[in-house]
Every structure is written in C-alpha cells, then in structure tokens.
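>>> Dropping the sequence and predicted coords here.
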Amino acid sequence: MSATTSVTAKRLKLRHYLLIGAVMIAGAAVILLLMGRNPICTCGTIKLWVGETNSSDNSQHIADWYTLSHIIHGFLFYGILWLVARKWSVGPRLLIAILIEAAWEIFENTDMVINRYREATIALGYVGDSVLNSVSDILFMVVGFFFAARAPVWLTVILAIFFELLAGWVIRDNLTLNIVMLLCPLDAIKAWQGGM
C-alpha cells in the first residue's frame, strides 16, 4: 500500500468516526426531544451568544458562558482517553468522548438534576437546556477534544485554567464550582455566587 493510499484510508476512517459521532449526537437530540425538552428557546429566536446567565435565554441558545466548560470537557476527555486508551486511534476515543458528553447532556436535563441545580446552586430559575443548546454543548466538547489532540499539553492546560478563571470572574461560576456545588454544596460559595 502506498503512502498516499494509507493516508486516504486513515482519512476515510476518521470520516467514518465523524459520521458515527454525528449519528450519536442526532440520537441524543432525539432522546432530549422525547424527554420533552424544547428544540430551541421558547422565545422563538436563535442567538449565537448569550452573555447574561440570569436570564431565560441562558442555556437555550448556541453558546453562553457555560460553553467554556464544555470545551474543557473536550480537553479532559482527550487527556484521560489518551492516558487509558493510548493505543487506540483518535476516532474511537472521540466516539467515547461524544458518548460521555451526550449521556451527560441527557442526564443533566432530567428533572432530578434540574431540581438539584435549583436547590444547590444560584440557578434558581433554571429550566434545563434547549436541544439546540445541548447539541451545541456536545459540539463544543468535540472542538475542545480536537484542540487538545493538536495543541501542546502546556497550551491546553493554560487555556483550561484561563477559561476557568475567566468564567469565575465574569459569572462567578465555572466547571470546578459547578461540580463542587452539585456534589457537595457549600453555603459560602453559594453566597459568593449570589453576590452577597
């Protein structure tokens, strides 16, 4: 087999994995719709960016401050899967990352988790994500995954820290605080997040 044929075969393989990944994302969207999630914001519009976290538009459109967390998910999934499945090509690892992220999006939009967000965090009016937002979150995880696959480790780590600090500064929330508040809510953090 020539070098050109070998490269073409690898590209075709990655294309196949991307196609399977797209089917998995579409499947997650169907499940979310069957769960009763709104396809798009009930406002009837689609926005590229929503910067206000205390609004009914948050988690309803394509991107918001929590998008940074989903990019970091991609960094983390790539790193963890590189450690535990280093011999696998990027394609299978990507599918596992999509499966985990899609499962999280489905679980995150159950009544149990939505109520947990309302009880334990500052997201008092949180109603769950629109399907558009959930699909976008998965796609941003994919962006993070491919970034981590291409970028030096040091750059990925610095960018993750920057995203965490930026979100923490701007909205008083980030991936780390979100995990802490969901698993073991602390009154001091909740008071700080509420601006008290």
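That came in fine, so what should we check first?
>>> contacts, neighbours, all on C-alpha from now
OK.
>>> so where does the residue nearest to residue 176 when sequence neighbours are not counted fall, helix or strand?
Leaving aside its sequence neighbours, residue 176 sits nearest to residue 164 (C-alpha to C-alpha, 6 or more residues apart in numbering; 7.6 Å). For residue 164, the host element (DSSP states H and E) is helix 153-171.
>>> Can you give me the buried ones in that helix?
Neighbour counts using 16 or more other C-alpha atoms under 10 Å place 156-157, 159-160, 163-164, 166-168, 171 of helix 153-171 among the buried residues.
>>> Please compare the first structure with the one that follows:
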Amino acid sequence: MTRTKRMTAAVLTLVLLLNFAGCGAKNALFDQVSGAGKFAAESLTIYEEKGSFAAEPKTVRDAKQAEEIFGALKAVTLGEVVKTDDKYTRYIFTFADASGSKMSFTLREDGCVVLGGKTYDALGTDTVFEAAGIDPDEETAESKTEASSEASNAQTEPEVTPEPEVTVTPEPTAEPTPEATYTLVDYDGGVFTM
C-alpha cells in the first residue's frame, strides 16, 4: 500500500507543477486565437447584428482607443460551451493593424464569446463593452429603429374618427294588405295527428 500512496502523491505533485508552470488548460481568449498576442491594433470596426438585422458599423480610428479595447479582450477568459442562440445581439470587433491585417472577435450581449463556431460562457466581456462605449443592456439599434419607425408612422398618419351611422327608414309606398283568415282542419293519419 505504501507504493500506491507514493505513486498517488507523485502524480498529484506532477499535476500541480504543470498547472503552476502554465501547462494546464488554457482558457484565456488570446490563448485560443493564433497570433492574437502579437497583434498591434491600429483601428477597429464594430458590427452589431441580431438575427438578420445589422446596424450601421461603428469605426474607431484612434489607435490608442483601439489598442485599449484590444487590451480589454486580453483579459477575457472562456468558460463552458453554451447553446448558440440568435436571439442575442452579437458585437463583432474587427481590428486592423498598420499592414491591413485583420483580426475579429465576436461577443454576445449576454457576455458570451463566439469562437470557431462554438459559443462560450466568458468572463471579462463587460470590460470590453465598457472600453468600446457599448451598453448591451440598452435597447439594440434594431429595436430603436423599430420604435422610431412606429413613432414616425404615428406622427404622420392623422387620427381618423368614424362618422356616426345614419339609418333612414323608408316611408311606406303602398297600402297595407288586410290580414288573411285561414280555416284549420283536424287531420288523423293513424300514426300521428295534426
């Protein structure tokens, strides 16, 4: 039994050493994206999409602000894979460097990251949204567009009030006929009588 205890202790020590050496599971966003650590963002375009709706892209040409948002992405860590759902607004951050190379990251309004066709629960996306000046809890551009469209329709269409109905009773044109008189007769058919 002492040999089993020694083997267990050795394995646990090895696992701990590998974790402290950084050989454990890599869950930082930049560990999953090739070349992200060496990328120098010069500009940024942010696309907002929900379902089939796409808002007008926002462009950040200030290299310092683009680098600040890119830096906020470095702190994002990925968690478990979650269900992909189109009901959430997606923000696609497309960075460009001085050479024109581009790198894109997709974050959802609920704090998830879409990467390689999978959606991950993530930590730190709120910092990215804050650095980009985006409030995912605010109405999306799609709902703002719908609301303004409804408001403009309400303002341009005058309110129509229905006119009261007028009923006309025609005056009689002919003399009424006198009531007819009928004589009733009893009938006995054997099975029934009338």
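Structure received. What you see is a predicted model, and the numbers here were worked out from it, not measured in a lab.
>>> Could I get the TM-score for this pair?
Remark: TM-score between the superposed chains equals 0.30 [TM-score structural alignment, normalised by the length of structure 2]; 89 aligned residues with a C-alpha RMSD of 4.8 Å.
>>> Pull out the buried residues from stretch 22-35 of structure 1.
Neighbour-count burial for stretch 22-35 of structure 1, counted by 16+ other C-alpha under 10 Å, picks out 24-25, 28-29, 32.
>>> What's the first helix or strand after the helix or strand that contains residue 79 of structure 2?
Assessed by DSSP H and E, residue 79 of structure 2 sits inside strand 77-82. Downstream of strand 77-82 of structure 2, the first helix or strand assigned by DSSP H and E is strand 90-96.
>>> So what touches that following strand?
Contact with strand 90-96 of structure 2 is made by 41-50, 66, 70, 102-109, as judged by C-alpha atoms under 8 Å, 6 or more residues apart in numbering.
>>> could you point out which element follows it?
As assigned by DSSP H and E, the chain's next helix or strand after strand 90-96 of structure 2 is strand 102-108.
>>> Show me what that next one is packed up against.
Packing contacts for strand 102-108 of structure 2, counted by 3 or more C-alpha pairs under 8 Å, 6 or more residues apart in numbering; DSSP states H and E, involve strand 90-96, strand 112-115.
>>> What's the local residue count around the nearest residue to residue 142 of structure 1 once chain neighbours are set aside?
Spatial nearest neighbour of residue 142 of structure 1, chain neighbours left out: residue 74 (5.9 Å); criterion: C-alpha to C-alpha, 6+ apart. Number of residues near residue 74 of structure 1 (other C-alpha atoms under 10 Å) recorded here: 27.
>>> So what's the gap between stretch 17-30 of structure 1 and the chain middle?
Chain-centre distance of stretch 17-30 of structure 1: 15 Å, with C-alpha atoms, centre = their mean, to the nearest Å.
>>> all helices of structure 1, in order?
Secondary structure of structure 1, counting by DSSP state H: helices at 3-34, 67-84, 90-108, 111-120, 131-150, 153-171, 175-183, 187-193.
>>> ok, now which ones touch the most centrally placed residue in structure 1?
Nearest residue to the geometric centre of structure 1 (C-alpha atoms, centre = their mean): residue 70, 2.8 Å. Applying C-alpha under 8 Å, 6+ apart, we find residue 70 of structure 1 in contact with 137-138, 140-141, 144.
>>> let's see 6 Å
Taking C-alpha atoms under 6 Å, 6 or more residues apart in numbering, we find residue 70 of structure 1 in contact with 137, 140-141.
>>> For the nearest residue to residue 70 of structure 1 once chain neighbours are set aside, the count of nearby residues, please.
Leaving aside its sequence neighbours, residue 70 of structure 1 sits nearest to residue 141 (C-alpha to C-alpha, 6+ apart; 4.9 Å). Other residues lying near residue 141 of structure 1 total 29 when counted by other C-alpha under 10 Å.
>>> Verify the contact between residue 141 of structure 1 and residue 74 for me.
Yes: between residue 141 of structure 1 and residue 74 a contact is recorded at 4.3 Å, counting by C-alpha atoms under 6 Å.
>>> ends of stretch 108-119 of structure 2, how far apart?
One end of stretch 108-119 of structure 2 sits 9 Å from the other (C-alpha to C-alpha, to the nearest Å).
>>> Kindly indicate which of the buried residues of stretch 22-35 of structure 1 lies nearest residue 93 of structure 1.
The shortest gap between residue 93 of structure 1 and any of those belongs to residue 24, at 13.7 Å (C-alpha to C-alpha).
>>> Where does residue 49 of structure 2 sit: helix, strand or coil?
Assigned state for residue 49 of structure 2: strand (three-state reduction, DSSP: H, G, I helix; E, B strand; the rest coil).
>>> Thanks a lot, see you next time.
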